[in-house]
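Colleague: All I have is the shape, not the residue letters:
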């Protein structure tokens, strides 16, 4: 993970209300006082372009200049995410952008470990159990989870199955009553988890085995 992404992620996880930016020819200003918009340039615009590129909204070279192409990419991002599509990156757009980047990074981190074997009590790339896997992936992205599945289920914010977002934890009752298994939702009705029979793998929530045993989901960011 590069230095810029670590900075942005830390700011989101900390729940910071204000962000600080340095623009070419401008004084240091708090995020609540300064927006990114057409005509601006600098490192912060370049970071914006790179993040929009990673999320699939920006395909040009990241030059650090906020021109018409960047504005169009911002508008598309805003439209998809239910924001006011004005092409200006203010507080709400930044907050959603950082959340989408964190979601993308969690999925990318989790997918790196597909095929890692299951190990009871495991919480490292040498072997994972279900809660060890989720806590490890989240930790790599600046988020701390309780260690065991029951505690992970009891924390976080409950969300309905029809409201699932990427990065939510989905829980199942399997070998014992209560939340005995879990995975990380990655979109498209799929979740990634440490399966006792397959190791780290991707499964569908629509699989009858998991449909019958699904008990809820929790959101941590």
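Modeller: Thanks, I have the structure now. Since the model is a prediction, treat every value here as computed from it, not as a measurement.

Colleague: From here on, just use CA atoms for contacts and neighbour counts.
Modeller: Will do.

Colleague: quick one: residue 157 and residue 219 touch, right?
Modeller: Yes: under the criterion of C-alpha atoms under 8 Å, residue 157 is in contact with residue 219, at a separation of 5.0 Å.

Colleague: also this one, for the comparison:
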């Protein structure tokens, strides 16, 4: 009985902990000659940034083309150019270790905060200022300041949403100009110019036709 109680308490603590570990891309250090599902994502990110030039489809094998691409990227970013993709390399690629449940819980604390053009504090947020604030203060992650830079340089593209993903929209100008955090059940949280920080439906009549894609960190 004592062993059961101890195990149950420990399990509950892990489930409730705000620093609970999640399996993020980059949690596994990737090395040459490895075979791992994350290698395919690594190759895709490097290809999007112009470093992975192999003409075939991404694979799960970490071969010479992948190592060469990683080395080139590491040199460009001032990292140790060892061809090993660890946490520092993934961070520079714009892919971070995120507890997505905690991220969303933290983001919800600011529902009702007014919109302010250029705003980056709880006195008032614009859409990218809000995202920056949430990631910085919940995870010490410093993202690019603008929506366009986050669309171009943060995370990797996915074709269905999961909790914690960044969702992007085309609104007042061509390309990505608005964004939010997907919170599940077809909803996202964002700083809207007419509503302040609020939760909206992805498929409502305004947002659905303006949606352009999702990035995962």
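Modeller: Arrived safely, thanks for sending. All of these numbers come straight from a predicted model, not from anything done at the bench.

Colleague: Tell me how the two chains score on TM-score.
Modeller: Here the TM-score for the pair of chains, by TM-score structural alignment, normalised by the length of the second structure, is 0.57; 137 aligned residues with a C-alpha RMSD of 2.9 Å.

Colleague: Going by how many neighbours each has, rank residue 157 and residue 219 of the first structure and give me the top one.
Modeller: The neighbour count for residue 157 of the first structure versus residue 219, taken as other C-alpha atoms under 10 Å, is higher for residue 219 (18 against 12).

Colleague: Show me what the more buried one lines up with in the second structure.
Modeller: With TM-score structural alignment as the criterion, residue 219 of the first structure lines up with residue 216 in the second structure.

Colleague: wait, that match sits on residue 160?
Modeller: No: checked against C-alpha under 8 Å, the pair residue 216 of the second structure and residue 160 is beyond contact range at 9.9 Å.

Colleague: which residues of the second structure fall in helices?
Modeller: 2-16, 37-48, 64-76, 87-92, 100-108, 127-139, 147-153 (DSSP state H).

Colleague: Dump the ones you listed to TSV, plus distance to residue 194 of the second structure.
Modeller: Compiled in TSV, the helices of the second structure are given as follows (distance: least, C-alpha to C-alpha, whole Å):
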stretch	distance to residue 194 of the second structure
helix 2-16	35
helix 37-48	34
helix 64-76	41
helix 87-92	34
helix 100-108	18
helix 127-139	11
helix 147-153	18
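
Colleague: Not counting its neighbours along the chain, what's nearest residue 117 of the second structure?
Modeller: Nearest non-adjacent residue to residue 117 of the second structure, counting by C-alpha to C-alpha, 6 or more residues apart in numbering: residue 126, 5.2 Å away.

Colleague: any idea what the one you found aligns with in the first structure?
Modeller: Match for residue 126 of the second structure (TM-score structural alignment): residue 129.

Colleague: need the contact list for its match.
Modeller: Contact analysis of residue 129 of the first structure by C-alpha atoms under 8 Å, 6 or more residues apart in numbering lists 118, 119, 120, 121, 122, 123, 194, 195, 196.

Colleague: Over to residue 128 of the first structure?
Modeller: Residue 128 of the first structure touches 116, 117, 118, 119, 120, 121, 122, 194, 199, 200, counting by C-alpha under 8 Å, 6+ apart.

Colleague: Give me the residues contacting stretch 105-122 of the first structure.
Modeller: Contacts of stretch 105-122 of the first structure (C-alpha under 8 Å, 6+ apart): 125-129, 132-133, 137-138, 140-141, 166-167, 186, 192, 194-202.

Colleague: what do you get if the cut-off is 6 Å, keeping everything else the same?
Modeller: 127, 128, 129, 132, 137, 196, 199, 200, 201 (C-alpha atoms under 6 Å, 6 or more residues apart in numbering).

Colleague: Return the distance of the fourth one relative to residue 6 of the first structure.
Modeller: This means residue 132 of the first structure. 22 Å (C-alpha to C-alpha, to the nearest Å).

Colleague: more neighbours, the two?
Modeller: More neighbours surround residue 132 than the other of residue 132 of the first structure and residue 6, with 24 against 12 (other C-alpha under 10 Å).

Colleague: if you skip the residues just before and after it, what's nearest to the aligned partner of residue 174 of the first structure in the second structure?
Modeller: In the second structure, residue 174 of the first structure lines up with residue 171, judged by TM-score structural alignment. Take residue 171 of the second structure and drop its neighbours on the chain: the residue closest to it by C-alpha to C-alpha, 6+ apart is residue 177, 5.8 Å away.

Colleague: What is the burial count for that neighbour?
Modeller: 18.

Colleague: do the same with residue 53 of the first structure
Modeller: Counted with other C-alpha under 10 Å, the neighbours of residue 53 of the first structure add up to 16.

Colleague: again with residue 162 of the first structure
Modeller: The number of residues near residue 162 of the first structure, taken as other C-alpha under 10 Å, comes to 7.

Colleague: Contact partners for it?
Modeller: Going by C-alpha under 6 Å, 6+ apart, residue 162 of the first structure touches no other residue.

Colleague: Please say which position in the second structure residue 204 of the first structure maps to.
Modeller: When the second structure is aligned by TM-score structural alignment, the residue opposite residue 204 of the first structure is residue 201.
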